[in-house]
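Engineer: coords below, sequence missing:
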């Protein structure tokens, strides 16, 4: 079975995931903890990592079942077909969320355009291309995941 990306109404990600789970549809809504500040207090809250997206794992023929849940808008499409996310990519996101906020990173001297393989952290063994080099950070493009990673470091 494939993982698909469901687009939801704004701020409905957790509600949609809960409804899908109640219907027996395997889904994943990655959440991250952030500190929100109000005028009188600060509070840690769990917010979706991807706004308006929930990942669902279903057979091709069962794709219409998600529309029985309130808040589901449509599937995300890529090149005219429903976008399919690899299981390894879902596992990488899960692993990344479980990891602590800081990592020990040893940095060699890289140049823009170098192709490297990450040796630690949640993106272990992922290939990346060095996009930018400054005195205190690298910007890496992880093409297989379709994301950009900024790594801070101290020289």
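Structural biologist: Yes, it's here. Because the structure is a prediction, the values reported are computed rather than measured.
Engineer: okay, CA-based contacts and neighbour counts for the rest of this
Structural biologist: Fine.
Engineer: helices of the chain, start to end?
Structural biologist: With DSSP state H as the criterion, the chain has helices at 13-22, 87-98.
Engineer: tell me the buried residues in the first one?
Structural biologist: Residues of helix 13-22 classed as buried under the neighbour-count rule (16 or more other Cα atoms under 10 Å) are 13, 14, 16, 17, 18, 19, 20.
Engineer: of all the helices of the chain, which one comes closest to residue 71?
Structural biologist: helix 13-22 (6.0 Å; Cα to Cα).
Engineer: which neighbouring elements make contact with the closest one?
Structural biologist: Helices and strands touching helix 13-22, as assessed by 3 or more Cα pairs under 8 Å, 6 or more residues apart in numbering; DSSP states H and E, comprise strand 26-28, strand 53-58.
Engineer: so what touches that helix?
Structural biologist: 8, 26-29, 48, 51-54, 66, 69-72 (Cα atoms under 8 Å, 6 or more residues apart in numbering).
Engineer: between those residues, which sits nearest residue 89?
Structural biologist: Distances from these to residue 89 were compared by Cα to Cα; the smallest belongs to residue 28, at 12.0 Å.
Engineer: please list all residues in contact with the closest one.
Structural biologist: Residues counted as contacts of residue 28 (Cα under 8 Å, 6+ apart) are 17, 54, 55, 56.
Engineer: okay, now the one to match up with it:
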């Protein structure tokens, strides 16, 4: 007879060590999931695509209820298993499935000056523009052809897609 079906639990990691914790847990044979997303960061004045943890400081681990939890406490990068009332918090499998589906979306390509983009939201939705530069971490400067003149506008990075 097989033991209880494995379930997902939340692991709290030490500050800025979620990648290290995931690496060490996988090496020990655990099934882990650390959702990641791609975002634009300004590095030395240029916009650069960076892959980061969706939930910094946390990762999900799949364990059977009768599994040995002791090695988790001494794994590098792991702080603790999130628990309430002394019992580890068991997560619904559908939550993990939804996260996996949403984070499997294609990663946004890094933008270079001169790239053609399409505006997806706002008053200029569906118009074509030319990417000029990043304007902070989450905004972009675009050249938009209006009234036979190129106008420079600033908008959220999330409101454009590369053509």
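Structural biologist: Yep, it's here. Worth saying up front: this structure is predicted, and the values here are computed from it rather than measured.
Engineer: only whichever of the contacts of helix 13-22 of structure 1 are buried, select them in ChimeraX.
Structural biologist: To isolate the buried subset of those in ChimeraX, counting by 16+ other Cα under 10 Å, use the following:
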select :8,27,28,29,48,52,53,54,66,69,71,72
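Engineer: ok, so of the contacts of helix 13-22 of structure 1, who is nearest residue 78 of structure 1?
Structural biologist: Using Cα to Cα, residue 53 is the member of the contacts of helix 13-22 of structure 1 that sits closest to residue 78 of structure 1, with 14.4 Å.
Engineer: any idea how far the most centrally placed residue in structure 2 is from residue 150 of structure 2?
Structural biologist: For structure 2, the residue lying nearest the average C-alpha position, counting by Cα atoms, centre = their mean, turns out to be residue 37 (2.4 Å). For residue 37 of structure 2, the distance to residue 150 of structure 2 under the criterion Cα to Cα, to the nearest Å works out to 33 Å.
Engineer: one more: residue 45 of structure 2?
Structural biologist: Residue 45 of structure 2 is 24 Å from residue 150 of structure 2, by Cα to Cα.
Engineer: try residue 84 of structure 2
Structural biologist: According to Cα to Cα, residue 84 of structure 2 and residue 150 of structure 2 sit 58 Å apart.
Engineer: over to residue 16 of structure 2?
Structural biologist: The spacing between residue 16 of structure 2 and residue 150 of structure 2, counted by Cα to Cα, is 43 Å.
Engineer: report back the residue of structure 1 that's furthest from centre.
Structural biologist: Distance to the chain centre peaks in structure 1 at residue 40, reaching 31.6 Å (criterion: Cα atoms, centre = their mean).
Engineer: contact partners for the aligned partner of that residue in structure 2?
Structural biologist: With TM-score structural alignment as the criterion, the equivalent of residue 40 of structure 1 in structure 2 is residue 45. The neighbourhood of residue 45 of structure 2, defined by Cα under 8 Å, 6+ apart, contains no residues.
Engineer: go on, residue 37 of structure 1?
Structural biologist: If you count contacts by Cα under 8 Å, 6+ apart, residue 37 of structure 1 has them with residue 43.
Engineer: distance-wise, check it relative to residue 45 of structure 1.
Structural biologist: 10 Å.
Engineer: mind listing the strands for structure 1?
Structural biologist: Chain-ordered strands for structure 1, with DSSP state E as the definition, fall at 2-8, 26-28, 31-37, 42-48, 53-58, 72-75, 77-78, 81-82, 84-85, 115-117, 127-133, 137-142, 147-152.
Engineer: quick one: buried residues of the first one?
Structural biologist: By neighbour count, with 16+ other Cα under 10 Å as the criterion, the buried positions of strand 2-8 of structure 1 are 3, 4, 5, 6, 7, 8.
Engineer: and of those residues, the nearest to residue 90 of structure 1?
Structural biologist: residue 3 (8.4 Å).
Engineer: what's the closest one aligned with over in structure 2?
Structural biologist: With TM-score structural alignment as the criterion, residue 3 of structure 1 lines up with residue 8 in structure 2.
Engineer: next one: residue 86 of structure 1
Structural biologist: Structural alignment (TM-score structural alignment) places residue 86 of structure 1 against residue 92 in structure 2.
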